[in-house]
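**Q** this one's structure only:
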């Protein structure tokens, strides 16, 4: 089966995938929305927006804002998130073991995340993971956010691997859709949503709560 073919490269989303941190983002967003007297639907917000470029989330609320103003507004939210999450940074269960196995087998790995550079640094540098990845791709480099496939396609190109040979790890429908548009298989990480949220995607080969649950998945045997 195509879904069982061993992966030749792995691409990881960051928030909600490498780390289980989405509730801290929600807390920061709720505070930010409240500060501008904007309605905030916490129960559905992350499922709808996770993976999008932050300017695409904020922009519709401030249609006259220029890039500099949108950046300022975004940093208001992100600084709150970093302050509150910093003491809690921890890799999702089983992640390091998967990274170790992939490295032993010479499988390159990348990060494709909508996070701002300072947020990327908070996670990857705190966990000493940056050197594990062949490349890190984000909207700060000029790529569109998810569900556009741009970041994942760029990651595959930089690693020299065909999209069909990549597996993407994602916690959000926007990310899984981006993988689908890129022609990539995806694993849904259920830190934010339950498995039914990903039932409509034909590129999802597994839905799991963490990386330990992927032990034995044929596509990750790297044989």
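**A** Yes, it's here. Everything numeric in this text was worked out from a predicted model, so none of it was measured.
**Q** C-alpha from now on. contacts and neighbour counts both.
**A** Noted.
**Q** can you give me the strands for this protein?
**A** 9-12, 109-112, 135-137, 166-170, 185-189, 204-208 (DSSP state E).
**Q** Show me the contact partners of the third one.
**A** The reference is to strand 135-137. For strand 135-137, contacts defined as C-alpha atoms under 8 Å, 6 or more residues apart in numbering pick out 109-113, 151-152, 154-155, 158-159.
**Q** quick one: the helices in this structure?
**A** Secondary structure of the chain, counting by DSSP state H: helices at 22-35, 42-49, 54-58, 67-85, 95-104, 117-126, 150-159, 173-182.
**Q** also this one, for the comparison:
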């Protein structure tokens, strides 16, 4: 295995539960009752696209930029102060770098928020490539997204491992011929068993699956 492609939220940062409720809490603050299917509808979208979809669906008065600014402030505060890094993250990254593997961050979160995490926990020095939602045209629901990452390093799908908490991304990575590692602590309950079936190894967090990486 040459390339290890890590998601961020819900994978090595415990932020996914907050993200899952961010849009719902925002709508409720505007006295809007969201449909149960809303999060399923926007789960694969970027923050901007998810807001645009929600604004149109619920006829919100605020502009996309106004909603985005409010949400950035909320989530940014938590990235700076309350979200935690999985304790095994740095050990895993160090090991992979020492073993001359390529370590990639691939996240649907936008650059301004990603940089808060990378700077706070001093992670940039471990990364060979950062793929951030507002800097690429493809999304994780397209297998080509993952194939392009492998191609960047001259690696085939079979030479890449994808570490994810999202079912749609794991399915895409599998379609690209890649191994997947499922992180399930903050995954919707209905997706957990499917992720386990599709992944070569799975666990509640990186700490539970760190032997997968340390044996490489």
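**A** Sure thing, it's come through. The structure displayed is predicted, hence computed values, not measured ones.
**Q** rewinding a little: ranking the strands of the first structure by burial, who's on top?
**A** strand 166-170 (a mean of 29; mean count of other C-alpha atoms under 10 Å).
**Q** Can you state the mean residue-to-residue distance of that strand versus the second structure?
**A** Compared with the second structure after the fit, strand 166-170 of the first structure shows a mean deviation of 0.7 Å (mean C-alpha distance after the TM-score superposition for the first structure).
**Q** picking up where we left off before, now the two most distant members of the contacts of strand 135-137 of the first structure.
**A** Spanning the widest gap among those are 113 and 159, at 16.1 Å by C-alpha to C-alpha.
**Q** These two: which has the busier surroundings?
**A** residue 113 (28 against 20; other C-alpha atoms under 10 Å).
**Q** most packed of the helices of the first structure?
**A** For the helices of the first structure, the largest average neighbour count (mean count of other C-alpha under 10 Å) is found in helix 173-182, namely a mean of 24.
**Q** In the second structure, which residue range corresponds to it?
**A** Aligned by TM-score structural alignment, helix 173-182 of the first structure falls on residues 167-176 of the second structure.
**Q** neighbouring contacts of that stretch?
**A** 44, 140-144, 146-147, 157, 162, 164, 179-180, 182, 191, 194-195, 198-199.
**Q** and that stretch, how far from the chain's centre?
**A** Chain-centre distance of stretch 167-176 of the second structure: 13 Å, with C-alpha atoms, centre = their mean, to the nearest Å.
**Q** just stretch 72-86 of the second structure next, same as before
**A** Stretch 72-86 of the second structure has its C-alpha centroid displaced from the chain centroid by 15 Å (C-alpha atoms, centre = their mean).
**Q** And stretch 136-152 of the first structure, by the same measure?
**A** Relative to its parent chain, stretch 136-152 of the first structure has a centroid offset of 11 Å by C-alpha atoms, centre = their mean.
**Q** With stretch 88-107 of the first structure instead?
**A** Mean-position distance between stretch 88-107 of the first structure and its chain equals 15 Å (C-alpha atoms, centre = their mean).
**Q** rewinding a little: is it possible to get TSV of the strands of the first structure that adds distance to residue 125 of the first structure?
**A** Listed next are these as TSV, based on distance: least, C-alpha to C-alpha, whole Å:
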stretch	distance to residue 125 of the first structure
strand 9-12	16
strand 109-112	13
strand 135-137	13
strand 166-170	20
strand 185-189	22
strand 204-208	26
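**Q** Sounds good, over and out.
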